[in-house]
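S.K.: Predicted coordinates and the sequence they were generated for:
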Amino acid sequence: MCDYREIWEVQKQIFNGLLALKKSKEKPVEEFMLIGEHSPVYTLGFHGNAANLLADEKRLAKMGAECIRIERGGDITYHGPGQMIAYPLIDLESHGIGIKGYMDMLEDCIMELLSDFDIYGEKIDNAIGIWIGKNTPEERKICAMGVKCTRFVTMHGLALNVNTDLSAFSAINPCGFVDKGVTSIARECGSPASMEEVKHRFVEIFSRKFGYSDLDLSSYSRSR
């Protein structure tokens, strides 16, 4: 479990370092992935609507949570125990893709991972992330995504609900939606999933799709 502000600072340091290296062209850009779980926190995208936070300070304090406005895209979401977060800090230019292609590939990674649990995840128009029950009254989000990209270098990433306490989402309009639900692997399968297995499987899929041969969970850092 990691404090959001602590990992946010690590991300910013790595991100700024990657930008500086890319600008100097003195050596190859090293790429990173941070992966794990956060203590309870709500994050609001740079252009997100603060009115989508429905809880007052008293309720947040009771949860041991806070709401932080950050520099990623998207609106408001929740992070907490039982949710896998993955923050790739990579140079999209070196992979020959743009931001839209990158988001598509992240979504593809999650859909492939979910298929291991016999969960059919889908993309929907005008709503980044992965959804279950597309175009039904039970349409619900299982993975939220939000990224910052400068000079093709990325930070932030995705949050996949594995064994998440979904009641925490009642304090917000998740991702700004008032007519869609949220779900988790545990809810869809009827039993908890192994977080370590989910993390390893995600890294395996991500590595294959992005052309890494040795990305693993022990160091989260590899040069291409």
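M.R.: Arrived safely.

S.K.: contacts and neighbour counts: CA atoms only from here.
M.R.: Will do.

S.K.: Need the residue in the chain that's farthest from the chain's center.
M.R.: E26 (30.7 Å; C-alpha atoms, centre = their mean).

S.K.: Using the three-state scheme, assign that one.
M.R.: coil (DSSP: H, G, I helix; E, B strand; the rest coil).

S.K.: Against K58, how distant is it?
M.R.: To K58, E26 is 50 Å away according to C-alpha to C-alpha, to the nearest Å.

S.K.: now swap in N49 and tell me
M.R.: In terms of C-alpha to C-alpha, N49 sits 20 Å off from K58.

S.K.: between these two, which one's more packed in?
M.R.: N49 (15 against 9; other C-alpha atoms under 10 Å).

S.K.: Okay, one more to line up with it:
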Amino acid sequence: MNRKILLSDLASKDYKETWDYQSQLLQKIVDVKIQNRRNDLQETTKNHFLFVEHPHVYTLGKSGDLSNLLLNENQLKEKNATFYKINRGGDITYHGPGQIVGYPILDLENFFTDIHKYLRLLEEMIILTIAEYGLKGIRSAGETGVWLDVGTPFARKICAMGIRSSRWVTMHGFALNANVNLGYFDHIIPCGIRGKAVTSMEVELGKKVDTEEVKQKILKHFKTLFEVEEFIVS
């Protein structure tokens, strides 16, 4: 099993370009797995972890409800935002500047073959990361992601998650609200969940956070939780 991960920070990159790139990486891994099975080979499959920040964009998961987007086409243009219906799980979410987006593209057969466990470990990675800033992140039953103050009238989401997998290869991932403009969430029903707010590390802490520092903490916890051998910067 290959537990080395190729790490790339794409900085600011268009959503559709990044989605296409993820799809290419996933397909290359899937192709190796198909050839291995067809020809009784044991070629090692690669794993990737992409960090990226997107320009303003709303994305709707394959089972999502378009009515959860509260803007029409002209209003999207006014907000300098784009919209895509995509192939991950989950409903609608927003990505934009100041948000830390991570896309692990892993062959889970190098780690474990359990999608539920995969999502729970991604949540744990974020819970451990924000705990280093004094924030108590928790799970909300039946709602993937990381929340604050669940079970109170002040429940609010700080990290959204949605993935897709094919032949145990993952794509898409998580979006942690670090210094993001939360006003853009006012134009959707986030994740299709009414009556719950969205927050950011900046709002909770009363100051901007160093996103590069947060990324390093994310990688530290990801490495431990997934028993990664090493990250290789690519």
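M.R.: Yep, it's here. All of these numbers come straight from a predicted model, not from anything done at the bench.

S.K.: now the strands: where do they sit in the second structure?
M.R.: In the second structure, the strands defined using DSSP state E lie at 4-12, 48-53, 57-60, 82-85, 92-95, 99-105, 138-140, 143-148, 156-166, 169-177, 197-198, 230-233.

S.K.: Alignment lookup: M161 of the second structure to the first structure.
M.R.: Matched by TM-score structural alignment, M161 of the second structure corresponds to M145 in the first structure.

S.K.: do K196 of the second structure as well
M.R.: So K196 of the second structure corresponds to K180, using TM-score structural alignment.

S.K.: Number of residues surrounding that match?
M.R.: 16.

S.K.: Return the residues in contact with it.
M.R.: Contacts for K180 of the first structure (C-alpha atoms under 8 Å, 6 or more residues apart in numbering) come out as 138-141.

S.K.: Give me the nearest residue to the residue nearest the centre of the first structure, chain neighbours excluded.
M.R.: For the first structure, L158 is the residue whose C-alpha lies nearest the centre (C-alpha atoms, centre = their mean; 1.1 Å). Once flanking residues are discounted, L158 of the first structure sits nearest to M145: 4.3 Å by C-alpha to C-alpha, 6 or more residues apart in numbering.

S.K.: tally of neighbours for the one you found?
M.R.: Around M145 of the first structure there are 25 residues (other C-alpha under 10 Å).

S.K.: do you know how far it is from E30 of the first structure?
M.R.: 23 Å.

S.K.: the helices in the first structure, which residues?
M.R.: 4-24, 57-63, 92-95, 99-115, 185-189, 195-210 (DSSP state H).

S.K.: Quick check: which of the ones you listed is nearest to I128 of the first structure?
M.R.: Distance to I128 of the first structure, taken as C-alpha to C-alpha, is lowest for helix 99-115 among those, at 7.9 Å.

S.K.: now that closest one: which residue numbers in the second structure?
M.R.: Helix 99-115 of the first structure maps onto residues 115-131 of the second structure, going by TM-score structural alignment.

S.K.: re earlier: I'd say the residue nearest to the centre of the first structure and H79 touch.
M.R.: No: in terms of C-alpha atoms under 8 Å, L158 of the first structure does not count as a neighbour of H79; the distance is 10.2 Å.

S.K.: Between the two, which contacts overlap?
M.R.: I85.

S.K.: wait, I76 of the first structure sits on F46?
M.R.: No: taking contacts as C-alpha under 8 Å, I76 of the first structure lies outside contact range of F46: 9.6 Å.

S.K.: who has more neighbours, the two?
M.R.: Using other C-alpha under 10 Å, the more surrounded residue of I76 of the first structure and F46 is I76, with 30 against 15.

S.K.: Tell me which residue of the second structure lines up with the more buried one.
M.R.: Checking TM-score structural alignment: I76 of the first structure goes with I92.

S.K.: Repeat that for N16 of the first structure.
M.R.: N16 of the first structure maps onto Q27 in the second structure, by TM-score structural alignment.

S.K.: Report how many residues lie close to that match.
M.R.: Count around Q27 of the second structure with other C-alpha under 10 Å applied: 14.

S.K.: next one: the one 3 residues further on
M.R.: V30 of the second structure is flanked by 18 other residues according to other C-alpha under 10 Å.

S.K.: Same question for A11 of the second structure.
M.R.: With other C-alpha under 10 Å as criterion, A11 of the second structure counts 11.

S.K.: Now that A50 of the first structure has come up, it's in contact with L44, right?
M.R.: Yes: counting by C-alpha under 8 Å, L44 is a contact partner of A50 of the first structure at 7.3 Å.

S.K.: With neighbour numbers in mind, choose between those two.
M.R.: Neighbour tally, A50 of the first structure and L44, criterion other C-alpha under 10 Å: the higher count belongs to L44, 24 against 15.

S.K.: Now the residue mapped onto that one from the second structure. Nearest residue, chain neighbours left out?
M.R.: If you follow L44 of the first structure across to the second structure using TM-score structural alignment, you land on L60. Distances taken as C-alpha to C-alpha, 6+ apart put I92 closest to L60 of the second structure, at 4.2 Å, once the chain neighbours are dropped.

S.K.: Now do the same contact list for that neighbour.
M.R.: 58-61, 64-65, 68-69, 188-192.

S.K.: hmm, try it at 7 Å
M.R.: Neighbour list for I92 of the second structure: 58-61, 64, 68, 190-192 [criterion: C-alpha atoms under 7 Å, 6 or more residues apart in numbering].

S.K.: Identify, from those, the entry nearest to K85 of the second structure.
M.R.: Closest approach between the contacts of I92 of the second structure and K85 of the second structure, by C-alpha to C-alpha: L60, at 4.7 Å.
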